[in-house]
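Novice: just coords:
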């Protein structure tokens, strides 16, 4: 096989690797974006006035936290939001005397 063929083969192989790596990165970014959309939706349910919606939200958040798409930082952020929202909710209930 002539040297030009080897160069063409190597360049083609590197280009293929580059395309695959780019596709994987985009796929992961799209999946993480969807994870955050679902997490936002779950938070909307979690802090709803309806008890069954709130239970659904907490269940969804628990499931989403186990996802491989959630990074350590994502989990920490969700935990802080959940704690803050829960403390605000408990404080609101206490101030109304309805516990």
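Specialist: On my side now, so go ahead. These numbers were taken from a predicted model, which means no experiment stands behind them.

Novice: for the rest of this, base every contact and every neighbour count on C-alpha atoms.
Specialist: Fine.

Novice: which residues touch the most centrally placed residue in the chain?
Specialist: Centroid-nearest residue in the chain: residue 35, 3.3 Å away (criterion: CA atoms, centre = their mean). By CA atoms under 8 Å, 6 or more residues apart in numbering, residue 35 lies in contact with 64, 69, 70.

Novice: what's the following helix or strand after the helix or strand hosting it?
Specialist: Assessed by DSSP states H and E, residue 35 sits inside helix 3-46. Remark: after helix 3-46, the chain's next helix or strand is helix 51-65, criterion DSSP H and E.

Novice: what is that following helix packed up against?
Specialist: Secondary-structure packing of helix 51-65 (3 or more CA pairs under 8 Å, 6 or more residues apart in numbering; DSSP states H and E): helix 3-46.

Novice: report the distance from the helix it packs on to the chain centre.
Specialist: Computed by CA atoms, centre = their mean, to the nearest Å, the chain-centroid distance of helix 3-46 equals 16 Å.

Novice: what does stretch 46-62 give?
Specialist: The gap between where stretch 46-62 is centred and where its chain is centred comes out at 17 Å by CA atoms, centre = their mean.

Novice: try this one side by side with the last:
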């Protein structure tokens, strides 16, 4: 057996001065990686949250379209269900100001116009079946202040600004 070589002495120098700038920067590297990962995680989480909210709003709008179709389908039972669904959808967290404005425009105004048309039709039928014709004021309105049926100046002047059917 060959003899084992003797170990060579190792000299150790201890540097007691301040660390160099690049040593400090190198020591902060893992912290920078961790900070970058946290920022990327927050961005990813917010993106997923935004996508989920957009998907929920799209589904809300699909349900609203179905309910509006049901309301205006002509079937009384389906229309009643549609109105109930619209009420629930209007109370949903997903219904913002814009969506509520759409529901209001789609439900109240056409229904008010239909009620007004029904009242005018009933008044016209009552006047035509009555023995005495309704008395008209000089402005053309009936005594109770309602306009006579067919007395709509907008319909007579469709070419003028503000005239015509709306």
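Specialist: Received, thanks. Owing to the predicted nature of the structure, the values given are computational and were not obtained by experimental measurement.

Novice: can you pull the TM-score for these?
Specialist: Scored against TM-score structural alignment, normalised by the length of the first structure, the superposed chains reach a TM-score of 0.86; 96 aligned residues with a CA RMSD of 1.7 Å.

Novice: so the helix holding residue 35 of the first structure corresponds to what in the second structure?
Specialist: Against the second structure, the aligned range for helix 3-46 of the first structure is residues 28-71 (TM-score structural alignment).

Novice: let me have the contacts of residue 35 of the first structure in JSON lines, adding neighbour count and distance to residue 12 of the first structure as columns.
Specialist: Output for the contacts of residue 35 of the first structure, formatted as JSON lines (neighbours: other CA atoms under 10 Å; distance: CA to CA, whole Å):
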{"residue": "64", "neighbour count": "19", "distance to residue 12 of the first structure": "39"}
{"residue": "69", "neighbour count": "17", "distance to residue 12 of the first structure": "32"}
{"residue": "70", "neighbour count": "16", "distance to residue 12 of the first structure": "35"}
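
Novice: let me know the closest of the residues you listed to residue 87 of the first structure.
Specialist: residue 64 (21.4 Å; CA to CA).

Novice: that closest one matches what in the second structure?
Specialist: Under the pairing rule here (TM-score structural alignment), the equivalent of residue 64 of the first structure within the second structure is residue 89.

Novice: got a list of what its match touches?
Specialist: 60, 64, 95.

Novice: can you count the residues close to the second one?
Specialist: So that's residue 64 of the second structure. 21 (other CA atoms under 10 Å).

Novice: which one of the contacts of residue 35 of the first structure is nearest residue 25 of the first structure?
Specialist: For the contacts of residue 35 of the first structure, the nearest to residue 25 of the first structure is residue 69 (12.6 Å; CA to CA).

Novice: SS state for that closest one?
Specialist: Under the three-state scheme (DSSP: H, G, I helix; E, B strand; the rest coil), residue 69 of the first structure adopts coil.

Novice: state the distance from the nearest residue to it once chain neighbours are set aside to residue 75 of the first structure.
Specialist: In this structure, residue 69 of the first structure finds its nearest non-sequential neighbour in residue 32, 5.9 Å apart by CA to CA, 6 or more residues apart in numbering. From residue 32 of the first structure over to residue 75 of the first structure the distance is 13 Å, taken as CA to CA, to the nearest Å.
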